[in-house]
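In: Just to be clear, the model below is a prediction. Sequence and coordinates:
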Amino acid sequence: MSKFPIMHARSPQLSSTDIAARLTEFLTAMRQQRRMKAHAEASEQASMKTDGLDDDPYVVPKDTRAVFLSNADRQAIERRAGRLHKRQLKAGGLAHLNREDRERLSSLDNGVSLAKIPDEHRADELAAALHTEMPWMAVATEYTWHAMRRSVREGHAGFRLPPVILDGPPGIGKSRWATRLGQLIGAQSTIVDATGESASFGVVGCQRGWSGAGPGRLLELILAKMSGNPIMVIDELEKAGQVVSSKGTPFGLSEGLLPLLERHTAENWICPFYRVRFNMSWVSWILLTNNVALLPEPLLSRCTIIRLKEVPLADLMKFAEREGQDRGLSETSISAIIDALASVSPQARPQPSLRSVQRMLDLAANLENTHRLM
């Protein structure tokens, strides 16, 4: 499978030590050739002087001693190797980085893999599986299904879900749906809690000089998994904090995401920490909110907004049954949970959520484990 060249910069093929070794080998061979040539000329002259006499192989002995380089020679080689290496670093776009950073990014030299939908039939199967597990997310699943089929028809090198905002009440399984999507299509994914990220630094990285400077969760995931089209899930985006510089420049998560949400700017995205260009155009962004009205207009204009509702009680009961069976719970525990859900009035507020059902399943599992240990 061919690799996707995600990093625009490139590490030098040879280190300074490798270049010095090649220069040493070249200089040694060149001087040896000169010595052999000089000896050959001397032998020819000696042969002319003894012309007519008996051959004497010892008249001009052949010097076969090895050529040794002086300290001055070796110092000159090291200086030249250093200059050549710096030229290669500059040409590759990595001259400004220290050795540790260059070594870390060198893993991207040969490219990264892209998760791909092989054909439309597979797209149909994946969408059907996702819908079966979470039918209340049908609108989001349909959006993804069309994206998968389109990636096949247009012959894309990998799958990319156009930026989408899933807006709906808490506890309906938005993050669970996004994570499951990544598992089904074979793409790496990560969930970032926006309430725990100070501005955009935690996701896209931070320039050196700021406390806690680093490359950000996006590039960290790519470096760890060698995947060029991960699914980045930002939970509760509207609650993300914001930092303002002394000059009044905002460093909010929403502002930091803008260049990554459009393909033509994402193709030449510059990491604030490494100051190196990367092609992030294949990254999928799923933004989760409880109140989309709190997001800025520039971000909204770059995304498709899908509004979701509470999970119907019937779907919660089916989920409890399927999840309980997957966890190996007894029929008694599963039936108790389903009966509890069935007793809830449709007019009751708040209605049970997917999160509350998961807590009920956790409690049942703990009780059964405790009973087994007694």
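Out: Yep, that arrived.

In: Only C-alpha atoms from now on, for both contacts and neighbour counts.
Out: Noted.

In: residues in contact with the closest residue to Asp119 other than its chain neighbours?
Out: Once flanking residues are discounted, Asp119 sits nearest to Val152: 5.7 Å by C-alpha to C-alpha, 6 or more residues apart in numbering. Contacts for Val152 (C-alpha atoms under 8 Å, 6 or more residues apart in numbering) come out as Ile117, Pro118, Asp119, Glu120.

In: where along this protein do the strands fall?
Out: Secondary structure of the chain (DSSP state E): strands at 164-167, 189-193, 231-235, 242-244, 250-252, 269-270, 277-278, 284-289, 304-307.

In: how near is the residue most central in space within the chain to Pro163?
Out: By C-alpha atoms, centre = their mean, the mean C-alpha position of the chain lies nearest to Ile222, the distance being 1.4 Å. Taking C-alpha to C-alpha, to the nearest Å as the measure, Ile222 and Pro163 are separated by 18 Å.

In: What residues does Asn110 make contact with?
Out: Under the criterion of C-alpha under 8 Å, 6+ apart, the contact list for Asn110 reads Lys3, Pro5.

In: next up, a second structure to put side by side with the first:
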Amino acid sequence: MPTPKLPFLLTRFDSDVPHRSDISSRLREHLMRLRGHEIDDTVEIWDDTTGAISEHDLTRIHRRATAYVDRLRAASGTAHLKPDEKARLASIKDGVRATTITTEARADEIAAGLHAQMPWMAPATEVAWHAMRRCAQEGAPVFRLPPMIMVGPPGIGKSHWARALAAALGVPTTLVDAAAEAASFVVAGMQRGWANAGAGKPLDTILNHRVLNPIVIVDELEKAGAVRDTSGTRHNLTEALLALMEPKTAARWECPFYRVPFDMSGIGWIMTANSRRGLPEPLLSRCPPLVLPPLTLSDLIGFAQREGAARGLTTPALDAIIETLQHHRDRANALSLRVVQRMLDRAEQLERRPVLN
């Protein structure tokens, strides 16, 4: 359920800095009081008929007010941003909402739904279930899913499970393809000066949805590589992930593009791999992989029946899909959840098309 807004942007806006004239007025009023002159609401501070303030005083006040405002703007962290960038961050300067689990019954309900939908994903469901129950027991304002690495054959529904969990929690998701050449930039963002400079997908997701704890799916982690920029600096996906996964660094993480700190500690990281071979050791030491079994024909048929019923497919359509799956029982290894989903999509399209007379 949603909670009150929580801090996310960890800096002050330069638009919140007081105007120099306001500071000057306050300094002048303070000086007049120090010199024994009464100030009330009917007196204009800049109308000095008492002779308490000299031209030299005014010069000093102006200089101090200017220096003070300049220091505040420099410390704000947003003075360097363009107007459109400031406008985007302004939408979250008062905080963003977060999703939490308030009762253990709710945790049980979500876990039971995931298990009923994809029973072969039990190891991952159990991790999420314990995390949800712990959140409810502690009364935590933010549900924080511990980072996990799921290792299993392609097509068993690892990413599908992650999206199903996000849907049950009511949080947004985003997908990062670790096999992409610039995956580290997609995660952390790219600093100014590059042609494709911008924020990374995790930060973009939070800014777009204004939710502190989205789920970020990193697909095919074992294929992650590193790239070098024109100066020869190496950019590694593992390093980018570690900075965002470690609680201390994530709680005050500075975006390379915006160059301001954000609290990224609420993100739930779900990483998938087809094989343990090639997985980065620093990630393995922090996230022991969950090894998932290959799908059986029974798993595929059960998924088709449940998903087909949820889509409202007719019995003949479901029977045709199940018959097709059983016909290929000798090639069960070639079947996958993606194949079943395509079959369900095709059946749904055929049933919904208009009847031609």
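Out: Yep, that arrived. The model shown is predicted, which means the values in this text are computed figures rather than measured ones.

In: could you dump the strands of structure 1 to a markdown table with mean neighbour count and distance to Leu84 of structure 1?
Out: As requested, the strands of structure 1 are exported to a markdown table (neighbours: other C-alpha atoms under 10 Å; distance: least, C-alpha to C-alpha, whole Å):
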| stretch | mean neighbour count | distance to Leu84 of structure 1 |
| --- | --- | --- |
| strand 164-167 | 22 | 47 |
| strand 189-193 | 19 | 40 |
| strand 231-235 | 23 | 40 |
| strand 242-244 | 14 | 42 |
| strand 250-252 | 17 | 39 |
| strand 269-270 | 19 | 26 |
| strand 277-278 | 18 | 23 |
| strand 284-289 | 24 | 40 |
| strand 304-307 | 16 | 50 |
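
In: Count the residues that sit near Ala127 of structure 1.
Out: Here the number of neighbours of Ala127 of structure 1 (other C-alpha atoms under 10 Å) works out to 21.

In: Go ahead and confirm it touches His146.
Out: No - with contacts counted by C-alpha atoms under 8 Å, Ala127 of structure 1 stays clear of His146, the gap being 9.2 Å.

In: For Gln45 of structure 1, find the nearest of the strands of structure 1.
Out: Nearest of the strands of structure 1 to Gln45 of structure 1, taken as C-alpha to C-alpha: strand 277-278 at 63.8 Å.

In: looking at structure 2, where would I find the counterpart of the closest one?
Out: Taken onto structure 2 by TM-score structural alignment, strand 277-278 of structure 1 occupies residues 261-262 there.

In: Name the residues that touch the matching stretch?
Out: Contacts to stretch 261-262 of structure 2, defined as C-alpha under 8 Å, 6+ apart, come from residues Phe8, Leu9, Leu10, Thr11, Ala250, Ala251, Arg252, Trp253, Glu254, Cys255.

In: Please report the number of neighbouring residues for the fourth one.
Out: One way to gauge burial is a neighbour count; for Thr11 of structure 2, by other C-alpha under 10 Å, it gives 15.

In: Let me know whether it touches Ser76 as I believe.
Out: Yes - counting by C-alpha under 8 Å, Thr11 of structure 2 does reach Ser76; the two are 6.1 Å apart.

In: how about the aligned residue in structure 2 for Phe201 of structure 1, what does it touch?
Out: Matched by TM-score structural alignment, Phe201 of structure 1 corresponds to Phe185 in structure 2. By C-alpha under 8 Å, 6+ apart, the contact set of Phe185 of structure 2 is Gly200, His235, Leu237.
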